[in-house]
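# Dropping the sequence and predicted coords here.
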Amino acid sequence: VAQRIQLGNQLETLDDPAMRRLVKAQVGNLKALALRIEKAIAALIAASPDLATRERLMRSAPGIGPIVAACLLAHMPELGALSSRQAAALVGVAPFDRQSGATRKPGRCAGGRPAVRRCLYLAALAIARSKKGHLAQTCQRLRDNGKPAKVALVATMRKLIITLNAMLKSQQTYRPA
């Protein structure tokens, strides 16, 4: 994806028609390769009954599409066997207090698995933009209460991973609260 974006940016600055054709061909090849990889991942998931069930359950939640579900299946296989706190901490969206003596600083979210965090960030962004559903309302309520946009998105990510963990643990599809 990064290479495709880089080539797209180069395409905008090229004046030579021959070079533009070459770069367009490379972009097309990268898109075709990405599509083949996505199909191979989907076939692997479909071939395993356990993975197919877990993917179906996850995709019933808002913001979770085939790419985010595949990312979670690959990078967080223990999802569904963890406590809520453990799931949030593994992703890196659990707030940790920063205090020393009488000094109290705002909590921080850090660490975790970066690939999962990136996927959940995109899912939370899609949820916030949709403005429909319980998770979107939670995000909007935080924004209305004066929280910065990133803080509201991280809180939505945390709520989403906890919800997904509970769904997989109970083997139930998403039910809005």
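Cool, the structure landed.
# can we go C-alpha only for contacts and neighbour counts from here?
Noted.
# gap between the one helix or strand residue 58 maps to and the chain center?
Following DSSP states H and E, one finds residue 58 within helix 49-59. Relative to its parent chain, helix 49-59 has a centroid offset of 16 Å by C-alpha atoms, centre = their mean, to the nearest Å.
# In it, which residues are buried?
Across helix 49-59, burial judged by 16 or more other C-alpha atoms under 10 Å covers 51, 52, 54, 55, 56, 57, 58, 59.
# and what of stretch 146-159?
So for stretch 146-159, counting by 16+ other C-alpha under 10 Å, buried means 152, 153, 154, 155, 156, 157, 158, 159.
# hmm, who's touching that stretch?
Residues from elsewhere that reach stretch 146-159, judged by C-alpha atoms under 8 Å, 6 or more residues apart in numbering: 88, 93-94, 120-121, 123-125, 128, 135-136, 138-140, 142-143.
# Out of those, which is nearest to residue 35?
Nearest to residue 35 among those is residue 123, at 20.2 Å by C-alpha to C-alpha.
# picking up where we left off before, next step: the buried residues of stretch 146-159 restricted to helices.
152, 153, 154, 155, 156, 157, 158, 159 (DSSP state H).
# What is the distance between the longest helix along the chain and the centre of its chain?
Identified as the longest helix of the chain according to DSSP H is helix 17-47. Distance, stretch centre to chain centre, for helix 17-47: 21 Å (C-alpha atoms, centre = their mean).
# same check, this time on stretch 6-26
31 Å.
# end-to-end on that stretch?
One end of stretch 6-26 sits 11 Å from the other (C-alpha to C-alpha, to the nearest Å).
# sorry, back to before: could you name the helices and strands sitting against the helix holding residue 58?
helix 17-47, helix 66-75, helix 149-170 (3 or more C-alpha pairs under 8 Å, 6 or more residues apart in numbering; DSSP states H and E).
# closest one to residue 102 among these?
Comparing the helices and strands packed on helix 49-59 by C-alpha to C-alpha, helix 149-170 comes nearest, at 24.6 Å.
# try it against this one:
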Amino acid sequence: MRVKTDAVDARMLARMGSALELVPDAPAAEDQNNLKELQIARTALVKDRTRLKNRLKTQTLAFTRRQMQARLAQIERQLTALQGEMERLINTCPKRTRAYAILRSIGGIDQVAAAAILIECPEIGALGKKQIAPLAGLAPMTRQSGTWKGKAFIQGGRKHLRDALYMPALVESRFNPDMRDKYLAMIKAGKPAKFALTAIMRKLIELANALIKADRKWKPKLA
């Protein structure tokens, strides 16, 4: 009988797991999908805000300007509410709450970027240095054939994770002495600005991963 066979199989698998001391994989956080849905909604609202701001520059009729401004104000309220809900869900998990606090300690990473990084890369802190950059699509790759060697480039990875790192990297390349020196050195060496900024993004995600793995906040170097 099928039901009886299934019960026997289940007991057999349980005994095998016990004998081998196997531990089942921890289930993904139940609210991870909810966080992702909130992030998608936030991205859509940001796009709407940018589109409306651009249209507002060309509007001369007072009536349409008032309507657009009202819609922009509504979008700002919705963005604030979305961010609050994201942080509420993040704080339902102690491990994620700690990772969020560590991310926020890094200069340039605000609450929006920290939430986005955790949502787009829930594995952060559990990966090695050589794993985190390719995951974000920030590991440099070079086309090579025989003695010919082309320019380095990036490909693949999680685009939304790279998007979350862009503004923090831009801030760090201007205000963090170490990051700024690295950025300016690459520019001085003739590297394109985009290439240099990508390197800063890679440094940031590697730093964030290392700090979360070590369970410690970032501290600026003393002069």
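Ah, there it is. Just so it is clear, the model here is predicted, and its values are computed rather than measured.
# got the angle between the helix holding residue 58 of the first structure and helix 149-170?
140 degrees (axes from the mean of the first three to the mean of the last three C-alpha atoms, to 10 degrees).
# my read is residue 149 of the second structure is in a strand, agree?
Yes. With DSSP: H, G, I helix; E, B strand; the rest coil as the criterion, residue 149 of the second structure is located in a strand.
# Measure how buried the aligned partner of it in the first structure is and give me the count.
Mapped onto the first structure by TM-score structural alignment, residue 149 of the second structure lines up with residue 104. Residue 104 of the first structure: 10 surrounding residues under other C-alpha atoms under 10 Å.
# Same check on residue 39 of the second structure?
21.
# give the contact list for the residue nearest to it when sequence neighbours are not counted.
Excluding the flanking residues, the one nearest residue 39 of the second structure by C-alpha to C-alpha, 6 or more residues apart in numbering is residue 116, at 7.0 Å. Taking C-alpha under 8 Å, 6+ apart, we find residue 116 of the second structure in contact with 39, 161, 164.
# Reformat the buried residues of helix 49-59 of the first structure as a markdown table; add distance to residue 14 of the first structure.
Below are the buried residues of helix 49-59 of the first structure laid out as a markdown table (distance: C-alpha to C-alpha, whole Å):
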| residue | distance to residue 14 of the first structure |
| --- | --- |
| 51 | 45 |
| 52 | 45 |
| 54 | 46 |
| 55 | 42 |
| 56 | 44 |
| 57 | 46 |
| 58 | 43 |
| 59 | 41 |
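# Closest to residue 12 of the first structure out of these?
For the buried residues of helix 49-59 of the first structure, the nearest to residue 12 of the first structure is residue 59 (36.2 Å; C-alpha to C-alpha).
# my read: residue 113 of the first structure touches residue 87, true?
No. Residue 113 of the first structure lies out of contact with residue 87 (C-alpha atoms under 8 Å); the separation is 10.7 Å.
# neighbour-wise, which of the two wins?
A count of neighbours by other C-alpha under 10 Å puts residue 87 above the other of residue 113 of the first structure and residue 87, at 25 against 15.
# and that one, what pairs with it in the second structure?
In the second structure, residue 87 of the first structure lands on residue 132 (TM-score structural alignment).
# For its match, pull up the helix or strand it's in.
Assigned by DSSP H and E, residue 132 of the second structure falls in helix 129-135.
# so how far is that helix from its chain's centroid?
13 Å.
# Just the buried residues of that helix, please?
Quick answer for helix 129-135 of the second structure (16+ other C-alpha under 10 Å): 132, 133, 134, 135.
# Could you dump these into CSV and include distance to residue 61 of the second structure?
CSV is the format used below for the buried residues of helix 129-135 of the second structure (distance: C-alpha to C-alpha, whole Å):
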residue, distance to residue 61 of the second structure
132, 50
133, 49
134, 49
135, 48
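# Out of these, the closest to residue 144 of the second structure would be?
residue 134 (18.6 Å).
# Contacts only, for the closest one.
By C-alpha under 8 Å, 6+ apart, the contact set of residue 134 of the second structure is 156, 157.
# Try it again at 10 Å.
With contacts defined as C-alpha atoms under 10 Å, 6 or more residues apart in numbering, the neighbours of residue 134 of the second structure are 140, 141, 154, 155, 156, 157, 158, 202.
# Which member of the residues you listed is positioned nearest residue 92 of the second structure?
residue 158 (25.0 Å).
# Excluding chain neighbours, give the residue nearest to the closest one in space.
Using C-alpha to C-alpha, 6+ apart, the nearest residue to residue 158 of the second structure is residue 136, at 5.0 Å.
# can you tell me which residues contact the one you found?
Counting by C-alpha under 10 Å, 6+ apart, residue 136 of the second structure has contacts 120-121, 154-163, 165, 201-202, 205.
# Give me the buried entries from the residues you listed.
Looks like these have 120, 121, 157, 160, 161, 162, 165, 201, 202, 205 buried, using 16+ other C-alpha under 10 Å.
# What lines up with the last one in the first structure?
Residue mapping for residue 205 of the second structure onto the first structure gives residue 161, with TM-score structural alignment as the criterion.
# quick one: its match from residue 104 of the first structure, how far?
27 Å.
# ditto for residue 120 of the first structure
From residue 120 of the first structure to residue 104 of the first structure the distance is 29 Å (C-alpha to C-alpha).
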